[in-house]
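S.K.: next comes the sequence, and after it the predicted model I'd like to discuss.
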Amino acid sequence: MILYLTGEQLRIDDIRTFLHQEGIVDITEDALERVQASRATVERIIANKETIYGITTGFGLFSDVLIDAEKYNELQVNLIRSHACGIGEPFSQDVALVMMILRLNTLLKGHSGATIDLIRQLQYFINKRIIPVIPQQGSLGASGDLAPLSHLALALIGEGEVYYQGQVLDSLDVLNGLGRAPIALQAKEGLALINGTQAMTAQGVITLIEAESLGYQAEWIAALTHQALRGITDAYHPAIHKVRNFPEQTAVARRMLDWLEGSKLTTKQGELRVQDPYTLRCIPQIHGASFQVFNYVREKLECEMNAANDNPLIFDDGDERLVISGGNFHGQPVAFALDFLKIGMSELGNVSERRLERLVNPQLNGGLPAFLSPEPGLQSGAMIMQYVAASLVSENKTLAHPASVDSIPSSANQEDHVSMGTIGARHGYQILENVRRVLAIEAIIALQAVELRGLDGLSPKTRAQYDKLREIVPSITEDRQFHKDITHVANYLQKVSYQD
């Protein structure tokens, strides 16, 4: 698969396909022409000895310090070295790879003054899967993701560490082995690489891709629980959802009916009870609202994926040339979206935990054994799995606190308001992993519950899911180390991608 980058049309589905098919990137000719035009503007600035931030001056509080012409290139390398002070565990290789794609795409808009050599170096790293090791912590999410993107840039100049062919190696050693030279940064290029929101945006893209898939998986897991509890299908009738006006809610109701079609375990209102509890009856409303969040976040991320978020920005239409210092590197729009994403994901976990509680609680599960134990009293069964789920959703409530409501001034108060969007992005992925484990627990417990209720009654589609999961996790015939089951099912949910 070839992903053509234009600077204008990159979509999240493109990234999903690129990662799934292990694609390569190529660049359109018109994008390269824009890059060359913006670079020519930088060269004219240098030739005319103009005072332009980050090209002929220092950075941040040093923006009033003029730099000697012979040191313009040294200034850019010093910028990368000094700013590469991220700490903590590295971003995943997928996130780092997407970070490079997003950075390349924004340079191709032609407002950053990059050279063609830098463009080709980024393309080479992406296509050869030379992936920078980028620590997760250290970004304030304004002035760009400075620390993470500096680690990305270090690899390009042969001074950082990279993942390559399953190993962590020095970038220079990898480049030497491939017969490829490290890039020599020119004036403006260090700044062009690190002013931007690509760390928070890349992590947000990966989280959203997995969150959307998990949202669809939550439906067949909920359908198993619905059948184990002899749930009422009337609540999913399309007439109810049509009059609410939310398309995401209507879509969830439609999919739930599809999962449950042909089931002998479901009921109609008035057969066993008049109404189900909210955790069954309101699945379309609750899950649908999370999909509303996902759609909002997708829109904002795709705006940013195709944005010029460098500083200063270069505008040259042939008749007029402008080089303007602004603040497109400020991560506030992305930070808000990623904080919203955390809430949408957290609620999928919250409702899942309440459903699985009903499965194990003998006062609520309609005659199933307490904790689905094979020998109540001697065997604890699923008792502590519910504890674990409760712990995870409680942790998510802390992680879902918006990072974007905080700000700490930096650069001697020159950069006096920041977004903290990268913190929100990191916490969002932690929430996603917690929710995936909660849904794995619900799946394990629901498998056991429908066994006890009678497998012959399952709908055909959920029976197929049951059979797949039973290849991963066996029936509970006696107590065992359930943490292994949770891990195996969570890994399955991550590996298998679902889309509507």
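M.R.: Nice, thanks for sending it over.
S.K.: all contacts plus neighbour counts: C-alpha atoms, from now on.
M.R.: OK.
S.K.: residue 162 touches residue 128, doesn't it?
M.R.: No. Between residue 162 and residue 128 there is no contact under Cα atoms under 8 Å: 11.6 Å.
S.K.: also this one, for the comparison:
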Amino acid sequence: MKKPLKLDGRSLPVEEIAAVALDGRAVAIAEDAYPRIKASRAVVEGVVARGETAYGINTGFGKLSDVRIGPDQLEALQRNLVRSHACGIGEPLPQDEVRAMLLLRANVLAKGLSGVRPVVLETLVAMLNASVHPVIPARGSVGASGDLAPLAHLALALIGEGEVFYGGHRMSAARSFELAGITPLTLAAKEGLALLNGTQAMAGVGGLALARALRVVELFDLAGAMSLEALRGTPAAFDARIHEARPHAGQIAAAAHLRGLLAESEIRESHRHDDPRVQDAYCLRCMPQVHGAARGALTHVREVIEVETGSATDNPLIFALEESGEILSGGNFHGAPLALALDYAAIALTDLMSISERRIDRLINPDINEGLPAFLSPDAGVSSGLMIAHVAAAALLNEAKVLSHPSSVDSVPTSGGKEDHVSMGMTGALKLRQVVQNAEYVLAMELMAAAQGLEYRLPLRPAQAVGRAAEVVRTISPALKEDRVLASEIEKLAQAVRAGKFDEWRG
């Protein structure tokens, strides 16, 4: 087992988020975070002791920020904040996404700018390590004062209220804490607000979706290489000189990856000198440009998400280590940076699906598939082959196109007009998750179709990397000799993608 991931408020790579969320890696608060945490807490306690007024510490919230709260009501203020904001609706988030939220919330509090006691972070960490996962409805956040509703459901569990998943069962948070040996929190001044203000729902859901997308974008190179071989295409368009003349980093990387995947191909050599075609269709020839652009988009999205994982996103912020010890109100909870990036990622993946669908069509369409049988069927007419697999890919692509409409261009004013411009970033995260899933299925369909196409090029062998990958496809989806139900094989191929069975061919 890896050592626990130490949380100190620094940015977290998406791989570390995935290790905690998916693989159950343990976490701990870094020792050097405690002085910062305690110093910011001391500022909050000083405000309370001196009877000063500070937003979120002894005032109401949002439109009610001008209402002063007495010292004997501060605990009730924070508790009521959590209860009133727990208005999420819809299906619960999957437990891996909840784990990502717990991780990111603890990490940003470890920056020491939020004014909470160490026990707040320690309780979040205890829940993660004991696999106590709050039931957090997926919908209800507009991503403005952060992901208020989802984070309220998270905070609700911390105080021993609401429900959780624990040990494979759904139960009350109070019961799970009793079983796990965790003490529920009694929230002190500022702590409820510090738990609710933030972008950790959209960052958690979006970050895990991005981790899957980063795998998919590289494996579309593999599927495209297999399709090119099955269609007797040429890799000439992947020559490094072409891409150095237009030096986008993603394009150069995709072209290099494709060259490596297509090395040492008998199929290529069989038609190198006697092929009347001058150049291939765009879906083959322009793979470096299209796949590379998607790589570039996802690289940008990774940068945005990783900055956010180490950012203080609540309000107000406590700058305790400065001489003035100031409490400053701002808008770091606004999800605009993530909202725009998550929409960008969905658009990039949908474009990948679009070019992949064109390659699937080119493999099965008897008018353009370079002598392959219609629909890759060994007995076209009696058998329909992969005809409806392509139809399913088209349906998934259509859904992805609808989901690629950017949620970030919309805003609905809330909280009596106080929160008058919102990001809709959580909507973007949920849409991206679905687009990534659709992309995994379309990738699986292209792998299936390309492997079937390669059957008709035997005894000529494809490039070595392509051949080995096709063998992995064949362990899941045997060569099509007659019509059979393909739905379960597509599902298993998509699962194999998610499980890393094709990662050997990432580049």
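M.R.: Structure received. Because the structure is predicted, anything quoted here is derived from the model rather than measured.
S.K.: quick one: TM-score?
M.R.: The TM-score (TM-score structural alignment, normalised by the length of the first structure) is 0.97; 500 aligned residues with a Cα RMSD of 1.4 Å.
S.K.: residue 162 and residue 128 of the first structure - which one has more neighbours?
M.R.: The residue with more neighbours, out of residue 162 of the first structure and residue 128, is residue 162; 29 against 13, by other Cα atoms under 10 Å.
S.K.: for the residue mapped onto the more buried one from the second structure, helix, strand, or coil?
M.R.: Aligned by TM-score structural alignment, residue 162 of the first structure pairs with residue 164 of the second structure. Of the three states, residue 164 of the second structure takes strand under DSSP: H, G, I helix; E, B strand; the rest coil.
S.K.: find the nearest non-adjacent residue to residue 164 of the second structure, please.
M.R.: Sequence neighbours aside, residue 134 is the residue nearest to residue 164 of the second structure in space, at 4.0 Å (criterion: Cα to Cα, 6 or more residues apart in numbering).
S.K.: quick one: residues contacting that neighbour.
M.R.: Listed by Cα atoms under 8 Å, 6 or more residues apart in numbering, the contact set of residue 134 of the second structure reads 98, 153, 154, 157, 162, 163, 164, 165, 173.
S.K.: what do you get if the cut-off is 7 Å, keeping everything else the same?
M.R.: 153, 154, 157, 163, 164, 165 (Cα atoms under 7 Å, 6 or more residues apart in numbering).
S.K.: ok now do the fourth one, which residues does it touch?
M.R.: With contact set as Cα under 7 Å, 6+ apart, residue 163 of the second structure has these partners: 134, 135, 157, 170, 171, 172, 173.
S.K.: which one is it nearest to, not counting chain neighbours?
M.R.: residue 172 (4.4 Å).
S.K.: so what's the one you found up against?
M.R.: Here residue 172 of the second structure is in contact with 161, 162, 163, 164 (Cα under 7 Å, 6+ apart).
S.K.: how close does the aligned partner of residue 313 of the first structure in the second structure get to residue 54 of the second structure?
M.R.: In the second structure, the residue paired with residue 313 of the first structure is residue 317, using TM-score structural alignment. For residue 317 of the second structure, the distance to residue 54 of the second structure equals 11 Å [Cα to Cα, to the nearest Å].
S.K.: with residue 115 of the second structure instead?
M.R.: For residue 115 of the second structure, the distance to residue 54 of the second structure - Cα to Cα - is 12 Å.
S.K.: the two: which is more packed in?
M.R.: A count of neighbours by other Cα under 10 Å puts residue 115 above the other of residue 115 of the second structure and residue 54, at 28 against 19.
S.K.: apart from its neighbours in sequence, what residue is nearest the aligned residue in the first structure for that one?
M.R.: Aligned by TM-score structural alignment, residue 115 of the second structure pairs with residue 113 of the first structure. Nearest in space to residue 113 of the first structure, with sequence neighbours left out and distances taken as Cα to Cα, 6+ apart, is residue 39 at 4.3 Å.
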